[in-house]
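[1] what's the 3D shape of this:
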Amino acid sequence: MNARSALGRYGETLAARRLTETGLAVLERNWRAGRSGEIDIVARDGDVLVVCEVKTRRDGSFEHPMSAVTPEKAERLRALAQRWIQAHGGAPPGGVRIDLVGVVLPRRGAPVVEHVRGVA
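    Model (predicted):
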């Protein structure tokens, strides 16, 4: 595993922990839909299915993690959510929400984990 993928995995672990702490149930991590892409975290928030994109950056990086979900990325996440629903027996009663968890790793001190609901 290279340093970049290790950084991403660490960020996803912190994100999953944050989601669980705030009452979401993590159903799956790194769900792949063939060549279509990957959902970092699939969770449930009550009766809502949550597709969660995780972006991890080191402090001082060029782009803040919260600016990483472009309209194209949001559309890809919506399509992946539909694929997940088809593969797992249909849509939940509460619908689907796309969230973003941004993780910033400072040079010193604790990581900053920010969860934004309904980004797309």
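[2] contacts, neighbours, all on C-alpha from now
    Will do.
[3] Kindly provide the distance from the residue with the largest distance to the centre of the chain to Gly60.
    What lies farthest from the middle of the chain is Arg108; by CA atoms, centre = their mean that is 24.4 Å. Distance, Arg108 to Gly60, using CA to CA, to the nearest Å: 12 Å.
[4] repeat for Thr70
    21 Å.
[5] Please tell me I have it right and Leu55 contacts Arg9.
    For residue 55 the amino acid is Lys, not Leu. No: using CA atoms under 8 Å, Lys55 makes no contact with Arg9, being 10.1 Å away.
[6] The two - which one has more neighbours?
    Lys55 (23 against 17; other CA atoms under 10 Å).
[7] which residues sit in contact with the more buried one?
    By CA atoms under 8 Å, 6 or more residues apart in numbering, Lys55 lies in contact with Gly8, Gly11, Pro65, Met66, Ala68, Leu100, Val101, Gly102, Val103.
[8] In which helix or strand does it reside?
    strand 48-58 (DSSP states H and E).
[9] Here is a second sequence; please produce its structure as well for comparison:
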Amino acid sequence: MPTPENSRPDHRAALGAFGERVAVRALADAGLLVLDRNWRCRDGELDLVARDGDALVFCEVKTRTGTGFGHAVEAVTPAKRRRLRLLARSWLAAHDHHAPDLRFDVVGVHVPRSGPVRVTHLRNAF
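    I've put the predicted structure just below:
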């Protein structure tokens, strides 16, 4: 029988997958076209890559159930930003997409125990 300790990664993965689905819907509702989801290479993973008019958007999704450790969008640290820039270069090298503008967005998804899910979309987050 699973214990809370070893069921937690499954819960976190399910929460993250849910948050990404919510983020995709929010981005689409805002007029962005999602080009790629969960793209992986040896250096890590990009959550979402989208097009917003002339901009190619690399989007990090952070999902939280509470704010005890701060808002979800605050979890994108300087080290994470560096990694996302590296991953964006790798994605561009692997794909034939060109855009005059590149942008890094963060989507925070707050899933409270009760009440509606709240989405915060920070354009040009860094």
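[10] hang on, the earlier thing: now the contacts of Lys55 of the first structure in JSON lines, with neighbour count and secondary structure?
    Converted to JSON lines, the contacts of Lys55 of the first structure look like this (neighbours: other CA atoms under 10 Å; DSSP: H, G, I helix; E, B strand; the rest coil):
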{"residue": "Gly8", "neighbour count": "17", "secondary structure": "helix"}
{"residue": "Gly11", "neighbour count": "23", "secondary structure": "helix"}
{"residue": "Pro65", "neighbour count": "19", "secondary structure": "helix"}
{"residue": "Met66", "neighbour count": "20", "secondary structure": "helix"}
{"residue": "Ala68", "neighbour count": "16", "secondary structure": "coil"}
{"residue": "Leu100", "neighbour count": "26", "secondary structure": "strand"}
{"residue": "Val101", "neighbour count": "25", "secondary structure": "strand"}
{"residue": "Gly102", "neighbour count": "25", "secondary structure": "strand"}
{"residue": "Val103", "neighbour count": "26", "secondary structure": "strand"}
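[11] Keep only those that stay in contact in the second structure.
    On the basis of both residues aligned by TM-score structural alignment, their matches' CA atoms under 8 Å, what survives of these in the second structure is Gly8, Gly11, Pro65, Met66, Ala68, Leu100, Val101, Gly102, Val103.
[12] and stretch 91-111 of the first structure, how far from the chain's centre?
    Remark: stretch 91-111 of the first structure is offset 5 Å from the chain centroid, using CA atoms, centre = their mean, to the nearest Å.
[13] Return the set of buried residues in that stretch.
    Using 16 or more other CA atoms under 10 Å as the test for burial, stretch 91-111 of the first structure gives Ala91, Val96, Arg97, Ile98, Asp99, Leu100, Val101, Gly102, Val103, Val104, Leu105, Pro111.
[14] any idea what the last one aligns with in the second structure?
    Read that as Pro111 of the first structure. Following TM-score structural alignment, the counterpart assigned to Pro111 of the first structure within the second structure is Val117.
[15] Nothing else from me, thank you.
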